[in-house]
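> Please find the sequence and the predicted model below.
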Amino acid sequence: EIAEMIQQGEEVMVIDNRNQKDITASTLTQIIFEKQKRSENPVPISTLRHIIQQGDGSFSSFLAKSSDGNQIEVVRALETQVRDLTSKLDAIERKTTVGAPKEVTPAAKTAEV
C-alpha cells in the first residue's frame, strides 16, 4: 500500500504508533528489500557492497553524492557495457578457434606387404 502511494507520487511519512517515532526510512528500506527479492534486475552487488562497507548512513550519503540517484544508473549502464564487450570477445574467440588449423598428427607408416 505504501509502495503504491509513493509510485503515485505521494509524500509519505510512517510513524510508529507505539512510540511516535518516524520510521519512514526503515519502512522504505524494507519495501526496497522486498522488491529486490522479486526483481529480475536487482541492484548490482558492487553497489550494495559499497553501501555496506561505508557503514552507517552510507546509503543516504551515497544517494546524496549522486545527482538525483543517477550514480546507480551509471553503474548499471557500465555493467551492461561490460557484459556486451564480454559477449563480443567470446564471439571473436569462437571465430578464431573455429578457423584455426587443427593439429595434425603424423599418420603411422604402413608397411607394404
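Alright, I've got the coordinates.

> From now on I want contacts and neighbour counts done on CA atoms only, so please keep to that.
Noted.

> Just give me the residue closest to the centre of this structure.
Pro44 (2.3 Å; CA atoms, centre = their mean).

> how distant is the top helix by length along the chain from the center of its chain?
When the chain is parsed with DSSP state H, its longest helix is helix 70-99. Between the centre of helix 70-99 and the centre of its chain there are 15 Å (CA atoms, centre = their mean, to the nearest Å).

> Quick check: closest non-adjacent residue to the residue nearest to the centre of the chain.
Closest residue to Pro44 apart from its sequence neighbours, by CA to CA, 6 or more residues apart in numbering: Arg76 at 7.2 Å.

> got another, please set it beside the one above:
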Amino acid sequence: MPVIKRYPNRKLYDTDAKKYITLDGIAELIRDGAEVQVVDHTTEEDLTAVTLTQIIFEQEKRNSGFLPKSVLTGLVRAGGDTLNTLRRNLNSPLELLKHVDEEIDKRLQTLVERGEMARDEAISLSEKLIAAGQEKSKEMMPGQQRLERLLTVRGVPSREEVEQLTSQIENLSTKIDNLIDEKTAENDNNN
C-alpha cells in the first residue's frame, strides 16, 4: 500500500515511488487499484479521507457535473443519513432477489402442505425457476457490463469506491465530531 506523506507546505510525497505526487497522481493510483494511505509528515495523523475528499472536490471543479447537484446537496443536508440511504440503495437489488426467492419457496411449501403439489414437484419447479433466473441474469450481463464501462468512462464511481468513500467520510465525520467535542470542552474549561 503506497504511503503518501503530506508536508506542512501541502506537498504530497509518495514514499514508495520516492517522488512528489499530485492529487491527480493519487487518483490515478486509486483507479489502478492501489489502496493509498495519506499521513501527516509531522504528526503521522491519517489524512486519507481528507485527501480523497479533496480529490473529489478537484474533479468536481474541473468536470462540472461530476456529481449531480442533488447528490451533493443531499449529502450536505443529511450528513451521514444520506450515506446510509445510499448504502441501502446499493444493496437493495440483492435484497430484492433474496425476497423473491424466499417468496417462491414459501408459496411452493404452501402448495405442498395443501397437497396440491408433491414435494418432488415443488423441488423440481424451484430448481427450474432458479435456473431460469440465473439464465436471465446471464443474458443481462453483457448489457450490465456495457453500462459499467460507460459509467466508468464518465467518471461515475463504482460500488466499491462508493463504499470506500462512505467509510472514509464516516471516519472523517467522527474525527470532526471529536474535535468539536474537544474544542467545546476546552472552551468550557476556560470559562
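Yep, it's here. Given the structure is predicted, the values throughout are model-derived calculations rather than measurements.

> Please, where are all the helices along the second structure?
Counting by DSSP H, the helices of the second structure are 23-31, 48-62, 69-78, 80-114, 119-153, 159-190.

> Between those, which one is closest to Val39 of the second structure.
Val39 of the second structure lies closest to helix 48-62 among the helices of the second structure, at 6.8 Å (CA to CA).

> Using neighbour counts, pick out the buried residues of that closest one.
By neighbour count on 16 or more other CA atoms under 10 Å, the buried set for helix 48-62 of the second structure is Thr48, Ala49, Thr51, Leu52, Thr53, Ile55, Ile56, Gln59.

> Would you mind finding the match for the first one in the first structure?
Following TM-score structural alignment, the counterpart assigned to Thr48 of the second structure within the first structure is Thr24.

> quick one on the thing from earlier: okay if I get the helices of the second structure as JSON lines plus distance to Tyr13 of the second structure?
Putting the helices of the second structure into JSON lines (distance: least, CA to CA, whole Å) gives the following:
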{"stretch": "helix 23-31", "distance to Tyr13 of the second structure": "10"}
{"stretch": "helix 48-62", "distance to Tyr13 of the second structure": "13"}
{"stretch": "helix 69-78", "distance to Tyr13 of the second structure": "30"}
{"stretch": "helix 80-114", "distance to Tyr13 of the second structure": "31"}
{"stretch": "helix 119-153", "distance to Tyr13 of the second structure": "27"}
{"stretch": "helix 159-190", "distance to Tyr13 of the second structure": "21"}
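
> And the ones you listed: which comes nearest Val38 of the second structure?
Closest to Val38 of the second structure of the helices of the second structure, according to CA to CA: helix 48-62, at 4.5 Å.

> With the first structure overlaid, how far apart is that closest one on average?
Here the mean offset of helix 48-62 of the second structure against the first structure after fitting is 0.6 Å, by mean CA distance after the TM-score superposition for the first structure.

> on that earlier part again, quick one: which of the helices of the second structure is nearest Gln37 of the second structure?
Closest among the helices of the second structure, using CA to CA: helix 48-62, at 5.4 Å.

> how far is that closest one from where the chain is centred?
On CA atoms, centre = their mean, the centre of helix 48-62 of the second structure falls 15 Å from the chain's centre.

> How about stretch 40-49 of the first structure?
From the chain centre to the centre of stretch 40-49 of the first structure is a distance of 4 Å (CA atoms, centre = their mean).

> Name the residues of that stretch that are buried.
For stretch 40-49 of the first structure, by 16+ other CA under 10 Å, it's Thr47.

> which residues are in contact with it?
With contact meaning CA atoms under 8 Å, 6 or more residues apart in numbering, stretch 40-49 of the first structure is reached by Gln36, Ile72, Val75, Arg76.

> Any of those residues buried? List them.
Counted by 16+ other CA under 10 Å, the contacts of stretch 40-49 of the first structure give Ile72, Arg76 as buried.
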